[in-house]
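> could you look at this predicted model? Sequence included:
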Amino acid sequence: MTEEIAIIQIGNPILRQQAQTIENISSPTVQKLISDLMTIMLESNGVGIAAPQIGQPYRLLIVASRPNFRYPHAPEMSPTPMVNPRIVNHSQEIIKGWEGCLSVPGVRGFVPRYQWIEVEYFNPMGQLQKQIFTDFVARIFQHEYDHFEGLVFLDRLESNLDIISEQEYQKMITNVSES
């Protein structure tokens, strides 16, 4: 089934649309969307994904931090689907870190984000959850949340000098890991 679903690439106007609130979390359509997002994210070796990235303009995202070749030092967490999430509080401290996006292949950016955020969301069973995310996991959430507002990480950059290719990023993290 996932072979029919493609990750939308930058330039597609769907990525620039506002996402809609999900009204019926338990509907088969929403539950299938959660399942499809999970599959596509794992197949793409992503650490997060939002529904607009597969052409579905809904407020649904998944955060799934884990070490991989792009983020070798990422903390491990279970993939967490979040329906209609919102940020209810955040740190004053802003930290810059490297990000990429499944919808913006081959490019990395050094993006400023809140160091911690407090979020509320509904889980796939429709239960309200409240969590505080810090550091890399907070970065993933904020990155995916931006897709609801029609933003990609490039929109958050302070300077074009904060952009590098995936190839240069890989060289950089390999050199850091070896030192």
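Arrived safely. Residues are numbered from 1 along each chain as shown.
> CA only for contacts and neighbour counts going forward, please
Will do.
> which SSE is immediately downstream of the helix or strand containing residue 40?
Per DSSP states H and E: residue 40 is located in helix 28-43. Elements were assigned by DSSP H and E; along the chain past helix 28-43, the next helix or strand is strand 48-50.
> give me the residue at the spatial middle of the chain.
Centroid-nearest residue in the chain: residue 144, 3.1 Å away (criterion: CA atoms, centre = their mean).
> try it against this one:
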Amino acid sequence: MPDIEIHYDIATGGDLDAHYARGESRPITVVGNPVLHEPCADVTDFGDDLARLVSDMFVSMRTARGVGLAANQIGVPLRVFVYLCPESYDRADDEVWHAGHVVNPVVEVTGGATGAHAEGCLSVPGAQAVLPRAAHVTVRGFDLAGNPVAVPGRDLLARCFQHETDHLGGRLYIDHLTPEARETALGEMSEPAYPVVTNPVAADGSTRP
């Protein structure tokens, strides 16, 4: 990723360089892994383990070149996500990107506008589908110290907040699609360019729902 100007969202951003120095990259879970399909537990311990998890998530997101990552995407069933994401869909070269984390997030829709844009997911590598999402939201939750936070987002950033919060509820973006569109997306999956967790094999030989 080229050099970008980063806006650290109030109380949730911190120093990405410090996260990158402290964290370790972990493989990404993909559709069919049970951890992606069950609701995650609320975070109750705002200690060192949570701080290390968030650092690992930032590093893992960088490795996979994502704009957001939920904890269960690296196999940890806790309600926390990280993001490094612009607001506009065209990702202009001079655009400010937003960085942060939210613990125990809840998304509040703050406007009536919606947008139908292509959406993808590190846990469904290579596939995309057009999905309507609210264009203006605020995500509320907590920072690493347990302080309450509220982060507004629009357009792509709003989509990111909704997408990652869905993950923590055990839903992938493909779960919002019609059965036909979901099967099409699954059929478009390709070999990821980042490490992934090998899914358990079901009795019928399948590795994804």
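Perfect, I can see it now. All of these numbers come straight from a predicted model, not from anything done at the bench.
> TM-score for this pair?
For these two chains in superposition, a TM-score of 0.80 is obtained (TM-score structural alignment, normalised by the length of structure 1); 162 aligned residues with a CA RMSD of 2.5 Å.
> alignment lookup: the residue nearest to the centre of structure 1 to structure 2.
In structure 2, the residue paired with residue 144 of structure 1 according to TM-score structural alignment is residue 164.
> list the contacts for residue 138 of structure 2?
When the contact criterion is CA atoms under 8 Å, 6 or more residues apart in numbering, the partners of residue 138 of structure 2 are 107, 108, 109, 110, 150, 151, 152, 153, 158.
> which of these also appear as contacts in structure 1?
For those, the contacts that are reproduced in structure 1, applying both residues aligned by TM-score structural alignment, their matches' CA atoms under 8 Å, are 107, 108, 109, 110, 150, 151, 152, 153.
> what about the corresponding residue of structure 1 for the fourth one, how many neighbours?
Spelled out, it's residue 110 of structure 2. Residue 110 of structure 2 maps onto residue 90 in structure 1, with residues paired by TM-score structural alignment. Counted with other CA atoms under 10 Å, the burial measure for residue 90 of structure 1 works out to 18 neighbours.
> what sits closest to residue 90 of structure 1 if chain neighbours are left out?
In this structure, residue 90 of structure 1 finds its nearest non-sequential neighbour in residue 117, 4.2 Å apart by CA to CA, 6 or more residues apart in numbering.
> matching the one you found against structure 2, which residue comes up?
Under TM-score structural alignment, residue 117 of structure 1 pairs with residue 137 in structure 2.
> my read: its match touches residue 152, true?
Yes: under the contact definition of CA atoms under 8 Å, residue 137 of structure 2 touches residue 152, with a separation of 5.9 Å.
> what about the two, which has more around it?
residue 137 (23 against 17).
> so which strand or helix has the more buried one?
strand 136-142.
> what's the matching range in structure 1 for the next helix or strand after that strand?
Counting by DSSP H and E, the element after strand 136-142 of structure 2 in chain order, helix or strand, is strand 148-154. In the comparison with structure 1, strand 148-154 of structure 2 aligns to the range 128-134 (TM-score structural alignment).
> quick one: that stretch to structure 2 mean distance?
Compared with structure 2 after the fit, stretch 128-134 of structure 1 shows a mean deviation of 1.4 Å (mean CA distance after the TM-score superposition for structure 1).
> now that stretch, how far from the chain's geometric center?
A distance of 15 Å separates the centroid of the chain from that of stretch 128-134 of structure 1, by CA atoms, centre = their mean, to the nearest Å.
> go ahead and name everything in contact with that stretch.
Residues outside stretch 128-134 of structure 1 that contact it (CA under 8 Å, 6+ apart) are 115, 116, 117, 118, 119, 120, 121, 122, 123.
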